[in-house]
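Engineer: My questions are about this predicted structure, shown below with the sequence.
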Amino acid sequence: MNSYHIGGIRRMKLAGKNVLITGGAQGIGQGIAFRFAREGAALFLLDVKSKELEATARTIREETGMRVETEVCDLSDVGRAAEAAGQAWTTMGGIDILINNAGIAVREPFASIPLTTWNKIMDVNVNAMFALSQSVATRMLEQRRGGSIVNMASKNGLAGSSMLAHYNASKGAVVLLTQSMAVELAPHGIRVNAVAPGFIDTPLDRKLKQQDRSLDLTARTPMGRTGTVEEVASAFLFLASDEASYITGTTLVVDGGHLANAGEL
């Protein structure tokens, strides 16, 4: 998706928008941040990795000239996540778009999952998303301003798989949370959608493959390759922008046809 032209003038899709992005230091979150800044958005990035976060912010500022604010935040601390959302709102003078991108995953057998790991994955992938969304949406409602929230789901939230019971459950929760938020917030001009990537070339996916060398991530993917960060960022841009003005409560799958091939032997 590229910016479009009217009368020969390039019009940026997110000009004048303030965007809060979680997990913005690397991977898909970083890709979304770069893409949104190139489309005219001012950014507030949250991440637990301070060095990577500042490096990303500095590069975006240098390449795009856009405003980029940052805050180091561990989203497993759900109370801190809600505080960070409020800080972002105050710092930016309001948030127009919230991108709940941050997430974690660990590959391990269901019977061996420690409760501590289950709880941490739920805190980062679901509970922090809830807290951030509630914080931002409440302020949007109070100021009677519309907005867009786009959540990071996964193909794993739409179909089961082994070794990822906690991650899969968390992403299934994201899909239903997205739909429920969309229904309640639509009358107030707030759209809520999700993106469900398949196997994308990111640090997280590479880490999962290192944990299990037998993984062939694209064996059943009809397009025969992993996706790119840029391809997922394009989906987030579409759903966040006015081009998706009549779309809410949907989960856009970006997986190279993997789920469509579920019946293949």
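Structural biologist: Good, I have the coordinates.
Engineer: all contacts plus neighbour counts: C-alpha atoms, from now on.
Structural biologist: Will do.
Engineer: Identify the single longest strand in this structure, thanks.
Structural biologist: strand 190-197 (DSSP state E).
Engineer: Return the set of buried residues in the following helix or strand past that one.
Structural biologist: Once the chain leaves strand 190-197, the next helix or strand it forms, by DSSP states H and E, is helix 203-211. Of all the residues in helix 203-211, those buried under the rule 16 or more other C-alpha atoms under 10 Å are 204-205.
Engineer: likewise stretch 62-71?
Structural biologist: Neighbour-count burial for stretch 62-71 flags 66-71 (criterion: 16+ other C-alpha under 10 Å).
Engineer: swap in stretch 52-61?
Structural biologist: Applying a neighbour-count criterion of 16+ other C-alpha under 10 Å, one finds 53-54, 56-57, 60-61 buried in stretch 52-61.
Engineer: need the buried residues of stretch 62-71 in JSON lines with secondary structure and distance to residue 109, can you?
Structural biologist: Below are those laid out as JSON lines (DSSP: H, G, I helix; E, B strand; the rest coil; distance: C-alpha to C-alpha, whole Å):
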{"residue": "66", "secondary structure": "coil", "distance to residue 109": "44"}
{"residue": "67", "secondary structure": "coil", "distance to residue 109": "44"}
{"residue": "68", "secondary structure": "strand", "distance to residue 109": "40"}
{"residue": "69", "secondary structure": "strand", "distance to residue 109": "39"}
{"residue": "70", "secondary structure": "strand", "distance to residue 109": "36"}
{"residue": "71", "secondary structure": "strand", "distance to residue 109": "34"}
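Engineer: here's the one I want to compare it with:
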Amino acid sequence: METANKTKTMLVTGGSRGIGAEIARLAVRSGYRVVINYANSAEAAHALVDELNITRIVTHAIRCDISEEASVVDMFAETNAVFGPVDVLVNNAGVTGGFAKVCDVTAQTLSDVMSTNVIGAFLCSREAVCQMSKRTGGAGGAIVNVSSRASQYGGAGEWVHYAASKGAMDTLTLGLAREVASEGIRVNAVAPGFVDTDLHANAGDADRATRLAAQTPMGRPGTSLEIANTVLWLADDAASYVTGAIVAAAGGR
């Protein structure tokens, strides 16, 4: 989908690859200025910036570990300096922690997953609200969280730890939506099912999405573009009366 928006700024965490990169591409085509956050994938992030800045400067990459509070504060300050206040935050950055049953999961894995997927989303949402809130002079805005259908199915036998982190993100979505609705901020989430990205390969099972998606009603995995389209709709004024929603983009699963 494309919108007439020509002025708003979107910050996409974990925006250098996969779903995040597709969100950035679609956002630029839809008229946004986009800040692409990355933690480790500097080469991919800057390649994406070069790809999208061919005719004019519409993207900017910022390295930030979103689990680190000071770094998040600095990222939002840099975004404001480059493009102005954030109008749309997409909390897309996430890690799975790999495959493990609960009896085998380590404290370090739990810390890593929760630090990025939960604490990072909270910190970024906090800074976004501070810039967006009409109560403090902002123009309002939208936050879109990239959750997972795993939050509803539990991830048994594979990654209950990851599913639990996405369950926390769903709760953040519902609670924050109610907290800031009167301040001109909408908060929603997209819950992808099996999507053909490198997330599965990074967790150790490259064919997982295709294999398991064959069992879904639509019989195939989703694409990054299909998730990006859902994110852009929730970010857009076309969804102006939608807040506190968790939209399943999962082929019927």
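Structural biologist: Received it, and whenever you're ready, just let me know what you need. What you see is a predicted model, and the numbers here were worked out from it, not measured in a lab.
Engineer: What does the superposition give as a TM-score?
Structural biologist: Superposed pair, TM-score by TM-score structural alignment, normalised by the length of structure 2: 0.92. Supporting alignment: 248 aligned residues with a C-alpha RMSD of 1.9 Å.
Engineer: what about the helices in the stretch 101-250 of structure 1?
Structural biologist: Remark: helices assigned in the stretch 101-250 of structure 1 by DSSP state H, counting those that start in this stretch are 115-122, 128-142, 165-185, 203-211, 229-240.
Engineer: counterpart of residue 55 of structure 1 in structure 2?
Structural biologist: In structure 2, residue 55 of structure 1 lines up with residue 47, judged by TM-score structural alignment.
Engineer: ok but its match is inside a helix, no?
Structural biologist: Yes - looking at residue 47 of structure 2 with DSSP: H, G, I helix; E, B strand; the rest coil, it is inside a helix.
Engineer: need the contact list for it.
Structural biologist: Taking C-alpha atoms under 8 Å, 6 or more residues apart in numbering, we find residue 47 of structure 2 in contact with no residue.
Engineer: Around residue 123 of structure 1, count how many other residues there are.
Structural biologist: 21 (other C-alpha atoms under 10 Å).
Engineer: Quick one: neighbours of residue 186 of structure 1, just the number.
Structural biologist: Residue 186 of structure 1, neighbours per other C-alpha under 10 Å, totals 16.
Engineer: how about it, what's its match in structure 2?
Structural biologist: Per TM-score structural alignment, residue 186 of structure 1 is aligned with residue 181.
Engineer: Now do the contacts for its match.
Structural biologist: residue 243.
Engineer: before we move on, the earlier item: now distance to residue 213 of structure 1 too, for the buried residues of stretch 62-71 of structure 1, in JSON lines please.
Structural biologist: Formatted as JSON lines, the buried residues of stretch 62-71 of structure 1 follow (distance: C-alpha to C-alpha, whole Å):
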{"residue": "66", "distance to residue 213 of structure 1": "41"}
{"residue": "67", "distance to residue 213 of structure 1": "41"}
{"residue": "68", "distance to residue 213 of structure 1": "38"}
{"residue": "69", "distance to residue 213 of structure 1": "38"}
{"residue": "70", "distance to residue 213 of structure 1": "36"}
{"residue": "71", "distance to residue 213 of structure 1": "35"}
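Engineer: residue furthest from the geometric center of structure 2?
Structural biologist: What lies farthest from the middle of structure 2 is residue 103; by C-alpha atoms, centre = their mean that is 29.0 Å.
Engineer: per the alignment, it corresponds to what in structure 1?
Structural biologist: So residue 103 of structure 2 corresponds to residue 111, using TM-score structural alignment.
Engineer: In structure 2, what sits opposite residue 205 of structure 1 in the alignment?
Structural biologist: For residue 205 of structure 1, the aligned position in structure 2 is occupied by residue 200, per TM-score structural alignment.
Engineer: Surely that match and residue 209 touch.
Structural biologist: Yes - using C-alpha atoms under 8 Å, residue 200 of structure 2 is in contact with residue 209, at 7.0 Å.
Engineer: what's the overlap in contacts for these two?
Structural biologist: Here residue 200 of structure 2 and residue 209 share no contacting residue, scored by C-alpha under 8 Å, 6+ apart.
Engineer: In contact with the most centrally placed residue in structure 1, which residues are there?
Structural biologist: Closest to where the C-alpha atoms of structure 1 average out (C-alpha atoms, centre = their mean) is residue 101, at 2.4 Å. Applying C-alpha under 8 Å, 6+ apart, one finds that residue 101 of structure 1 lies in contact with 21-24, 28-29, 151-152.
Engineer: Trace it over to structure 2, please.
Structural biologist: With TM-score structural alignment defining the correspondence, residue 101 of structure 1 maps onto residue 92 in structure 2.
Engineer: quick one: that match from residue 107 of structure 2, how far?
Structural biologist: Distance from residue 92 of structure 2 to residue 107 of structure 2, counting by C-alpha to C-alpha, to the nearest Å: 23 Å.
Engineer: what does residue 42 of structure 2 give?
Structural biologist: Distance, residue 42 of structure 2 to residue 107 of structure 2, using C-alpha to C-alpha: 28 Å.
Engineer: Check residue 250 of structure 2 too.
Structural biologist: Distance of residue 250 of structure 2 to residue 107 of structure 2, computed by C-alpha to C-alpha: 30 Å.
Engineer: Ok, residue 125 of structure 2 next?
Structural biologist: For residue 125 of structure 2 relative to residue 107 of structure 2 (C-alpha to C-alpha), the value is 25 Å.
Engineer: now do residue 244 of structure 2
Structural biologist: Applying C-alpha to C-alpha to residue 244 of structure 2 and residue 107 of structure 2 gives a distance of 31 Å.
Engineer: burial of the counterpart of residue 36 of structure 1 in structure 2, as a residue count?
Structural biologist: In structure 2, residue 36 of structure 1 lines up with residue 27, judged by TM-score structural alignment. Neighbours of residue 27 of structure 2 under the rule other C-alpha under 10 Å: 27.
Engineer: Doesn't residue 27 of structure 2 belong to a helix?
Structural biologist: Yes - with three-state DSSP as the criterion, residue 27 of structure 2 is part of a helix.
Engineer: Surely it and residue 34 touch.
Structural biologist: Yes - with contact defined as C-alpha under 8 Å, residue 27 of structure 2 counts as touching residue 34 (7.1 Å).
Engineer: Now render the helices of the stretch 101-250 of structure 1 as TSV, adding distance to residue 87 of structure 1.
Structural biologist: Converted to TSV, the helices of the stretch 101-250 of structure 1 look like this (distance: least, C-alpha to C-alpha, whole Å):
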stretch	distance to residue 87 of structure 1
helix 115-122	23
helix 128-142	10
helix 165-185	22
helix 203-211	28
helix 229-240	21
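Engineer: Nearest to residue 82 of structure 1, out of those?
Structural biologist: helix 128-142 (5.2 Å; C-alpha to C-alpha).
Engineer: roughly how far out does that closest one sit from the chain middle?
Structural biologist: 15 Å (C-alpha atoms, centre = their mean, to the nearest Å).
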